[in-house]
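Q: coords please:
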Amino acid sequence: MAFRSDRPDIAPLELPIHDAVLATAERHAEIPALVDGVTGESVSYAQLDTGSRRVAAGLAEAGVRKGDVVALYSPNTIAYPVALYAATRAGATVTTVSSLATVKELTGQLRDSRARWIVTVSPFLAAAAEAAGVLAQEGQPIQEIFVCDRAEGHRSLTDLLASTAPEPQPRIDPATDIAVLPYSSGTTGLPKGVMLSHRSVSSNLFQTESMRRTEPGERILAVLPFFHIYGFTALLNQPLRSGSTVVVLPRFDLEQFLRTIQEQRIEGVFAAPPMILALAKHPLVEQYDLSSVRYVLSAAAPLDADLAEACARRLGLPRIHQGYGMTELSPVAAVMTPDDPNPPCGTVGKLVPSTELRVRALDGSGKDLGVGERGELLFRGPQVMRGYFARPSETDAMIDEDGWLHTGDVGCLDERGYLFVVDRVKELIKYKGYQVAPAELEALLLAHPQIVDAAVVGVRGEDGEERPKAYVVRTPGSALTGEEVIEYVAGQVAPYKKVRAVEFLDAVPKSVSGKILRRELRDRARQTR
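A: Below is the predicted model of the structure:
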């Protein structure tokens, strides 16, 4: 059987992302849209709207055309949305790149997405230039690297803002044209470009705001990264569509985070579980006035119910809200409403409008399960991605012929329509809300001359956090140590992808077909913890 949201259906929002977000900018013209939480500099809605239009003109004058891919490689800044909406106004697709990416990872994403342009910040220029150099040698040149701030020899957003060229008017088909191309590992494998159309992103904003939305002038703290689909949606598109004020921090530092809440009188905090843990237990919290906070919403990874209760109690809130989604769902499938008087403990909320859910049995029978029965979660709705870029077979494995997206997550729906997510059948590791693909780390390990086989799984510590652990088979006679393995991987990946523990085996357990038996390794980790 298929479950449906108990909310009235919505018609898909047939708007380009920039129009869906900034359509009401004129109404909120003088309200600060963005505030730099470090310097206090602000950008009004009028400046954001006008700025994105003029920068779009500058990009078009530089040669950016409909269908081009622009890589946005930057930490959180108040210039980030200007670059984002300017690129989509010019008709381009934006691929958001992790601000923690290594040169190798950046090069791989630029290559795979077929990016032709880069927008970055001056501290990242060396990495961007090195990646561009590699691609040039491969015959896939980057046309130009722009900067959000200033750097000698590179045009900045300010330079583009001064363009007198006409604003571009590309013909965008919201249903088919790709607005953003974030990278996700999906249920398994290496990171892949997730094709999110303008319609899927815009419709998901419409779906979500019917259940919870911020208010004009409401102050939201943006510390989660904009390149991640959670931050991209919850901290940029949704609050800016509502006329709220987004206070931007470049990274999570607990003291700065708390000070900004106090000084900026933050009302809404969107968090990941590690931040909830800090708010619940760190002694530094007691030194700051957090009384302005009206709600906290946690997503990106499972949140322990006891931890959520402890955090809510310490902040004097009725509860910590949760939501559920994934990049491939643009991203929201379920969310808690702020006015719900009695949600059950541990729920991630109810399905957003126009969303269908099937709970499929895990025994391989393909049977649909009923209320309260646990199985793999399958979703269908206007927010489902168009597919993985240039990967039809992976797309077919993720979305079936009837349009159901197979999440690889295990959960159930109760009799009141509340969704619970309890486990994962997929291989993906979630470390502090970031996606870590075991296959990517395994490929690196297998390139080591003293490693003949390897497997990586997520192992939960006593704090409930999942960390990548490598099981390694050394070459005969090798004296390779666990510390050397950790350092080898750390030198080639972003910090959140690092292997945190190593165990040496005589052989990696595998099935007859050669598939790694990860459950055996997870069971082994639990027994030896």
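Q: only C-alpha atoms for contact and neighbour calcs from this point on.
A: Will do.
Q: who's in contact with the closest residue to D68 other than its chain neighbours?
A: With C-alpha to C-alpha, 6 or more residues apart in numbering as the criterion, D68 has its nearest non-adjacent residue at 4.9 Å, and that residue is A92. A92 makes contacts with 64-70, 179, as judged by C-alpha atoms under 8 Å, 6 or more residues apart in numbering.
Q: Quickly name whichever of these is closest to D49.
A: A179 (17.6 Å; C-alpha to C-alpha).
Q: Please report how far that closest one lies from V70.
A: Distance of A179 to V70, computed by C-alpha to C-alpha, to the nearest Å: 11 Å.
Q: got the residue ranges for the helices in the stretch 351-500 of the chain?
A: With DSSP state H, counting those that start in this stretch as the definition, the stretch 351-500 of the chain shows helices at residue ranges 392-398, 438-446, 482-490.
Q: Could you save those helices as JSON lines and add columns showing mean neighbour count?
A: Conversion of the helices of the stretch 351-500 of the chain to JSON lines gives the following (neighbours: other C-alpha atoms under 10 Å):
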{"stretch": "helix 392-398", "mean neighbour count": "15"}
{"stretch": "helix 438-446", "mean neighbour count": "19"}
{"stretch": "helix 482-490", "mean neighbour count": "16"}
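Q: Could you dump the ones you listed into TSV and include distance to D339?
A: Formatted as TSV, those follow (distance: least, C-alpha to C-alpha, whole Å):
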stretch	distance to D339
helix 392-398	34
helix 438-446	39
helix 482-490	44
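Q: So for V421, which of those sits nearest?
A: helix 392-398 (18.5 Å).
Q: Which elements pack onto that closest one?
A: In this structure, helix 392-398 packs against strand 387-388, strand 405-413, with contacts taken as 3 or more C-alpha pairs under 8 Å, 6 or more residues apart in numbering; DSSP states H and E.
Q: now the shortest one, how far from the chain's geometric center?
A: Taking the mean C-alpha point of strand 387-388 and that of its whole chain, the gap between them comes to 16 Å (C-alpha atoms, centre = their mean, to the nearest Å).
Q: What are the boundaries of the strands in the stretch 1-150 of the chain?
A: Along the stretch 1-150 of the chain, counting by DSSP state E, counting those that start in this stretch, strands occupy 2-4, 32-36, 42-44, 69-73, 93-97, 117-120, 144-147.
Q: Could you also give me the structure for this second sequence? I'd like to compare it with the first:
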Amino acid sequence: MPLFSGRPTPSFPNVDLLTYLFDDPRTLYPHDLNTPLFISSSNTSNFLTGNSIENLSRRLGKGLRDLAGIRDHGGNDAGKDVVLCTSTNHLLYPICMLGTICAGAIFSGANPGYGESELTHQLRDSGAKVIFASASTLPTVLLCTEKLGIPKSQIFLFDGPRDGIRGIESLFDNDRMEWRRISTYEEMANSTAVLLYSSGTTGLSKGCRITHQNLVCGGISCLQCSDPTDGRIRPKKTYLAFLPLYHILGQLYYCVGSVKTGNTTYIMEDFTFPGLLASIEKFRINFLVIVPPIAVLIAKSPLTKKYDLSSVQYVLSGGAPLSAEAGLGVERVFDPTGKKGARITQVWGLSETTGAATFFDLDDYDDEGKREGVGKLISGVSAMIISDDGKEVAQGERGEILVRGPTIFPGYWRNEKATKETFTRDGWLKTGDIGYMTKKDVLFIVDRKKELIKVKGFQVAPAELEATLLESHDVDDVAVIGIKIDDAEHPRAYIVPAHPNVKAEDVQKWVSDRLAPYKRLTGGVRFVKSIPKSASGKILRKDLKAEAARESSTPAIAKL
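A: Coordinates of the predicted model:
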């Protein structure tokens, strides 16, 4: 039988995202709309209030209509215009997203680190008509737009006008516009609001269609966990938005969640680790949303001792699995004595699930699994765990996780083939993640199905080897892949050493002393300066496999 969420299912309203955020009469989070909500961490005199967020979003929408030729084609996605934003975090980033939706268009955020080929693909695939850019991304944007025939008049800069390209402020010099309300379930479920481009483990990235229903229901279900309205008095949250706002975590938590609740959110434009620690101290951040690479830095870096981090009470990690060693290490940094009760929890989901499919309640956490549990199913979402032959497994057994519910995307943008491959015939999303659920309904993620290494008939999860290696004081960071030697797969570890004296044989012995023989690093150990990762913290194993393929000689198989 499917696994259902044990949480009460709220009454999901049939409204569009902007109505939910700005004038839904059933709001549970009253707050002063004239106090700063989004604040620039580099210049706190620059801020946006709840009122100015709505006002600027509606002005931007009108500007996109009048100056950029954006048109509202109703609920028909086939005729909708797309607006793309490629920039690091900026105070006006949420306005770009909400203003685009106000204009009746689809918003698509792009990684500001993209090169010409990557950005060209997203522009071409999405069919973007307008581009928001920054000074740092403009050179790449100009290369792409020249190739695609997009005129400079369709580019708007966060940094003000330059070289004949208009600044974003020109779009605000308009009257406010009314957005087109959605009031039917059918249109809410099928009208795309955001296109999220997944990094893609193989091949080119695909655009995930995130609908108004996905964002509204996702916002409601996640806030039910993180911002409960149970009558208990809790400190008001203060966030630091340093995770990229083009990613679903940033969009759901800040562009939707913060606007709905009024939680104060400092936006960090340019990320550095010392800057992160200094901002936590300066702004007394008490709720931190992170990804595993940041968790590892916090747990292991001596820099944390130079800052007062005592304000942090809650830490939420998402984007990729987090090891027990890193999770408990983060808690020790923020709560050295354990008396404060600071806790880290994990959230699990994909772009295709609008970010979160599981969540812990605010005052709940994984104690038995040493913080490796990723929470319980959010309201409205059900799951099924199946074996390789498609049969359901018993609770507690491992298998691929399938999910369905109102937060699950309807499919990929203009890619019917990929959409069909991602869903079962009866409508379950195949997540590609291997996991199991405990009797307490807590989900644990073992690894990605496509990343499992087959060793002599056994399945070896890279995440398990990585978690084991991160427990070593010799290892700062690690990634494990499978390599082929004589047509057989062998696990290989790429290690960021913690000091210059780390030896490969010591790393191999660490694993062989702790895990079964078939999990040994028979593919060898390679020392690297850094592990390639996406912005959400996912290890880019395809980059490491490409590196392995380039090696001219076959490594010797370690025999321990």
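Q: circling back: nearest to P273 of the first structure, of the helices of the stretch 351-500 of the first structure?
A: With respect to P273 of the first structure, and counting by C-alpha to C-alpha, the nearest of these is helix 438-446 at 21.1 Å.
Q: The second structure: matching residues for that closest one?
A: Alignment of helix 438-446 of the first structure against the second structure: no match, by TM-score structural alignment.
Q: how far out from the middle of the chain is that helix?
A: Counting by C-alpha atoms, centre = their mean, helix 438-446 of the first structure is centred 22 Å from the centre of its parent chain.
Q: got it, and stretch 436-443 of the first structure?
A: If you compare the mean C-alpha spot of stretch 436-443 of the first structure with that of the full chain, they lie 18 Å apart, counting by C-alpha atoms, centre = their mean.
Q: do the same with stretch 246-254 of the first structure
A: Averaged over its C-alpha atoms, stretch 246-254 of the first structure has a centre that lies 16 Å from its chain's centre (C-alpha atoms, centre = their mean).
Q: Can you mark which positions in it are buried?
A: With burial defined by 16 or more other C-alpha atoms under 10 Å, the residues of stretch 246-254 of the first structure counted as buried are 246-251.
Q: how long is stretch 240-254 of the second structure end to end?
A: Looking at stretch 240-254 of the second structure, the gap from its leading to its trailing residue is 10 Å under the measure C-alpha to C-alpha.
Q: how near is the residue nearest to D68 of the first structure to L277 of the first structure?
A: The span separating A92 of the first structure from L277 of the first structure equals 39 Å under the rule C-alpha to C-alpha.
Q: Equivalent analysis for I31 of the first structure, please.
A: Note on I31 of the first structure: its distance to L277 of the first structure, by C-alpha to C-alpha, is 33 Å.
Q: Please apply the same query to D253 of the first structure.
A: 14 Å.
Q: tell me the contacts of the counterpart of I78 of the first structure in the second structure?
A: Aligned by TM-score structural alignment, I78 of the first structure pairs with L91 of the second structure. Counting by C-alpha under 8 Å, 6+ apart, L91 of the second structure makes contact with 38-40, 47-48, 267, 269.
Q: dump the residue contacts of the aligned residue in the first structure for S387 of the second structure.
A: Residue mapping for S387 of the second structure onto the first structure gives A361, with TM-score structural alignment as the criterion. Taking C-alpha under 8 Å, 6+ apart as the contact definition, A361 of the first structure lies against 367-369, 374-376.
Q: go on, I276 of the first structure?
A: By C-alpha under 8 Å, 6+ apart, the residues touching I276 of the first structure are 298, 307-308, 311.
Q: mind listing which of the residues you listed are in helices?
A: Taking DSSP state H as the definition of helices, the contacts of I276 of the first structure contribute 307-308, 311.
Q: how about TSV for these, with neighbour count and distance to A334 of the first structure added?
A: Listed next are these as TSV, based on neighbours: other C-alpha atoms under 10 Å; distance: C-alpha to C-alpha, whole Å:
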residue	neighbour count	distance to A334 of the first structure
L307	19	21
A308	23	18
C311	22	22
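Q: and which of these is nearest V348 of the first structure?
A: Nearest to V348 of the first structure among these: A308, at 11.9 Å, using C-alpha to C-alpha.
Q: Verify the stated contact: the closest one with P318.
A: No. Under the criterion of C-alpha atoms under 8 Å, A308 of the first structure lies out of contact with P318, with a separation of 10.5 Å.
Q: list the residues that contact both of the two?
A: Common contacts of A308 of the first structure and P318, defined by C-alpha under 8 Å, 6+ apart, are absent altogether.
Q: Just give me the match in the first structure for E400 of the second structure.
A: Taking TM-score structural alignment as the criterion, the aligned counterpart of E400 of the second structure in the first structure is E376.
Q: any idea how far V247 of the first structure is from that match?
A: Counting by C-alpha to C-alpha, the separation of E376 of the first structure from V247 of the first structure is 37 Å.
Q: And F226 of the first structure, by the same measure?
A: According to C-alpha to C-alpha, F226 of the first structure stands 12 Å off from V247 of the first structure.
Q: what do you get for K350 of the first structure?
A: Using C-alpha to C-alpha, K350 of the first structure is found at 28 Å from V247 of the first structure.
Q: In JSON lines: the helices and strands packed on helix 392-398 of the first structure, plus mean neighbour count.
A: Below are these laid out as JSON lines (neighbours: other C-alpha under 10 Å):
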{"stretch": "strand 387-388", "mean neighbour count": "23"}
{"stretch": "strand 405-413", "mean neighbour count": "22"}
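Q: mind checking the longest helix of the first structure?
A: helix 45-62.
Q: That helix: how far from the chain's middle?
A: Mean-position distance between helix 45-62 of the first structure and its chain equals 25 Å (C-alpha atoms, centre = their mean).
Q: Now find how far off-centre stretch 429-442 of the first structure is within its chain.
A: Using C-alpha atoms, centre = their mean, we find the averaged C-alpha position of stretch 429-442 of the first structure to lie 13 Å away from the chain's own average C-alpha position.
Q: again with stretch 44-55 of the first structure
A: Centroid separation for stretch 44-55 of the first structure versus its chain: 25 Å, with C-alpha atoms, centre = their mean.
Q: swap in stretch 99-114 of the first structure?
A: Centroid displacement of stretch 99-114 of the first structure relative to its chain, using C-alpha atoms, centre = their mean, is 16 Å.
Q: so that stretch corresponds to what in the second structure?
A: Under TM-score structural alignment, the counterpart of stretch 99-114 of the first structure in the second structure spans residues 112-127.
Q: now do stretch 399-417 of the first structure
A: Stretch 399-417 of the first structure corresponds to residues 423-441 in the second structure, going by TM-score structural alignment.
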